[in-house]
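1. Attaching a predicted model along with its sequence, questions to come.
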Amino acid sequence: PNGLAVQQVVEAALEQLLGERVRLCSSGRTDAGVHARAMPAAFATSRELPLRAFIEGTNRYLPDDIAVQAACRVPDGFKPISAALAKHYRYTILNSTIRSPLDRLCSWQVRESLDLPAMIEAARCFVGRHDFAAFRASNCVAKTTVRRMDSVVINQVGSSINIDVVGEGFLKYMVRVMAGTLVDVGRGRFAPGHVEQLLHEGNRQKAGVTAPACGLCLIKVFYPDNSTECEQLIPFPNQSAIFVGSSSAPQRTICTPSSPQSSPP
């Protein structure tokens, strides 16, 4: 509550670069402590700069834990939140009795041995269109709790367990409650079929714990193939971007800062 939001920091950097006030419109909001590899956000500007100048110039004014990695021109009026087709979140669990100093800020340490096959079986229940009322924060004010999940995949690499969730949209704390419930399945507290029961009953009190924010990361926001054409400085997928609108003023710009920690709404 007392810290600066990533949005404020990026807006300040853009204002220094452009010499005019900028207001970002992002592709969504994340909880305090949640990370993001890609968070598209749009803004309008009357300045006309090469895409590379937007990328390098903005980064010059950003702190080390936030970076802009690509730039795109999009039609004026492009809204990153309404144009998004789906989002990809990853929740990372460190399943070890020994803490990892390097991973402690981006994973949830669970000391008990987890039953991975049971967790995978339970995760399959999430796929499809369901009522996720049991998997949301108590103060969630969404008009509907029905959401479509395209895939929920669990993989283990060494002591790290990744829960990758792709869906059209998410409720407040939804992925974190899903992760906490799957961990409780892995602990043997719930049977795998309990997830299906929760989806039918919608009782939050019967679901698992809300997993810590530190383990959650927004990996990618998906858009139609023809919505953006990015100039990329870093040639790897899932990167962040600044998207710049048409050459006519005012330009519509989208900015996706990459940050190890997104700030509270």
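-> Thanks, I have the structure now.
2. contacts and neighbour counts: CA atoms only from here.
-> OK.
3. what's Leu218 in contact with, if anything?
-> 34-39, 87-90 (C-alpha atoms under 8 Å, 6 or more residues apart in numbering).
4. rerun that using 6 Å as the cut-off
-> By C-alpha atoms under 6 Å, 6 or more residues apart in numbering, the contact set of Leu218 is 36-37, 89.
5. do the same with Ala83
-> With C-alpha under 6 Å, 6+ apart, Ala83 has no contacts at all.
6. measure it to Val74 for me?
-> 11 Å (C-alpha to C-alpha, to the nearest Å).
7. one more structure, for comparison:
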Amino acid sequence: MRIALVLEYDGSAHCGWQRQPSGCSVQDALEAALSAIACHEVRVVAAGRTDAGVHAIYQAAHFDTSAQRPPDAWVRGVNTLLPGRIAVRWASPVADDFHARYCAKGRRYLYLLSNHAVRPGLLHGRAGWFHRPLDVDRMRAAAQVLLGEHDFSAFRAAECQAASPVRTLTRLEIVREGDLIVFDLCANAFLQHMVRNIVGCLVYVGKGRYSSEWVQALLEKRDRRLAAPTFDAAGLYLAGVDYDASWNLPTPAGLPPADTWAALAGRRG
């Protein structure tokens, strides 16, 4: 039997999604909890691998099991065995040909940036930080250059193992609420560090160092060495995975970015 599940996690205490010999990853914790409920070893496949310090509002995954358990056992039962920073929100049997990674049609990420002269305390580990004023209008203009299908070689990690650097970015919206700037990105898929590298380049534009023409040149030159440094992992959230409706997976909550953060940070008035 194949089970699909949706989980959320605070990645600040974990060494990323992917299984590690030290057992410090989100996958390690989830597989241990699922194995205890199933009474046999369970291996999990996720929609995407998040790096160390990266969070998830909506991470989808699947696993196979011979155990017959009520659906609630894969949620409440598993959650009793998980660290407090990880929680399964939904689980249900799916067809055997469902694959959390390969059936995904798109992904959504949020990046949360605290833009204040003094570093944040409450948002430590939950948002990136930049101390100088940023011009959001300049950043929005530069963001338009990145929309559509492009070779994103200048925005991928040197160790990225994707077969092709070509991706289609369908949304890159930037919203400011007080000292918080939220980047909302959707694409068919993302390269390793792609979001954090885009944010880093847009921050360079926002502080007045470069214009949108520089971002266009980065796309054309396809050279990672010419772009800005990779931004902090703390502000990055996997916020949604898009599947065909026939799989009957729950739809990610369609909260606007500012409301999403208010809920996460407990700042809703």
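-> Arrived safely, thanks for sending. All values reported here derive from a predicted model rather than from experimental measurement.
8. Let me know the closest of the contacts of Leu218 of the first structure to Cys25 of the first structure.
-> The shortest distance between Cys25 of the first structure and any of the contacts of Leu218 of the first structure, using C-alpha to C-alpha, involves Ala36 and amounts to 15.9 Å.
9. Distance check, that closest one against Gly169 of the first structure.
-> 16 Å.
10. In terms of packing, which of these two has more residues around it?
-> Ala36 (25 against 16; other C-alpha atoms under 10 Å).
11. Under the alignment, what does that one map to in the second structure?
-> Matched across to the second structure, Ala36 of the first structure falls on Ala56, judged by TM-score structural alignment.
12. In which helix or strand does that match reside?
-> strand 55-64 (DSSP states H and E).
13. hmm, who's touching that strand?
-> Residues beyond strand 55-64 of the second structure that count as contacts (C-alpha under 6 Å, 6+ apart) turn out to be 1-11, 44-47, 100, 237-240.
14. Comparing that strand with the first structure, how large is the average distance?
-> When the first structure is superposed, strand 55-64 of the second structure averages 1.1 Å from its matched positions, counting by mean C-alpha distance after the TM-score superposition for the first structure.
15. Could you identify the helix or strand that succeeds that strand?
-> helix 76-79.
16. what secondary structure does Ala123 of the first structure sit in?
-> helix (DSSP: H, G, I helix; E, B strand; the rest coil).
17. Just give the nearest non-adjacent residue to it, would you?
-> Nearest residue to Ala123 of the first structure, sequence neighbours excluded (C-alpha to C-alpha, 6 or more residues apart in numbering): Val152, at 6.0 Å.
18. these two touch, right, that neighbour and Gly167?
-> No. Judged on C-alpha atoms under 6 Å, Val152 of the first structure makes no contact with Gly167 at a distance of 8.8 Å.
19. which position in the first structure aligns with Ala29 of the second structure?
-> Per TM-score structural alignment, Ala29 of the second structure is aligned with Val9.
20. so when I look at its match, I'm seeing a helix, right?
-> Yes. Assessed by three-state DSSP, Val9 of the first structure belongs to a helix.
21. Number of residues surrounding it?
-> 15.
22. What span of the first structure is stretch 77-92 of the second structure aligned with?
-> Residue span in the first structure matched to stretch 77-92 of the second structure, by TM-score structural alignment: 57-72.
23. buried sites along the matching stretch?
-> 57-62, 66-72 (16 or more other C-alpha atoms under 10 Å).
24. rewinding a little: for the strand holding Ala56 of the second structure, what is the distance to the chain centroid?
-> 11 Å (C-alpha atoms, centre = their mean, to the nearest Å).
25. for stretch 243-263 of the second structure, same thing?
-> For stretch 243-263 of the second structure, the distance to the chain centre is 13 Å (C-alpha atoms, centre = their mean).
26. likewise stretch 108-124 of the first structure?
-> Centre to centre, stretch against its chain (C-alpha atoms, centre = their mean), the figure for stretch 108-124 of the first structure is 22 Å.
27. what sits up against that stretch?
-> By C-alpha under 6 Å, 6+ apart, stretch 108-124 of the first structure touches 93-97, 182, 185-187, 192, 215.
28. can we see that at 7 Å?
-> If you take C-alpha atoms under 7 Å, 6 or more residues apart in numbering as the criterion, stretch 108-124 of the first structure is touched by 92-97, 99, 152, 154, 182, 185-187, 192-193, 195, 212, 214-215.
29. Same check on stretch 145-162 of the second structure?
-> With C-alpha under 7 Å, 6+ apart, stretch 145-162 of the second structure has contacts from 165-171, 191-194, 197-198, 216, 218-219, 222-224, 227.
30. Next step: those restricted to helices.
-> Per DSSP state H, helices hold the following members of these: 194, 197-198, 216, 218-219.
31. now, which of those residues sits nearest Cys39 of the second structure?
-> Of those, the one sitting nearest to Cys39 of the second structure (C-alpha to C-alpha) turns out to be Met194, at 38.5 Å.
32. Counterpart of the closest one over in the first structure?
-> Under the alignment defined by TM-score structural alignment, Met194 of the second structure corresponds to Met174 in the first structure.
33. need the contact list for its match.
-> Met174 of the first structure neighbours (C-alpha under 7 Å, 6+ apart): 135-136.
34. Thanks again, I'm all set now.
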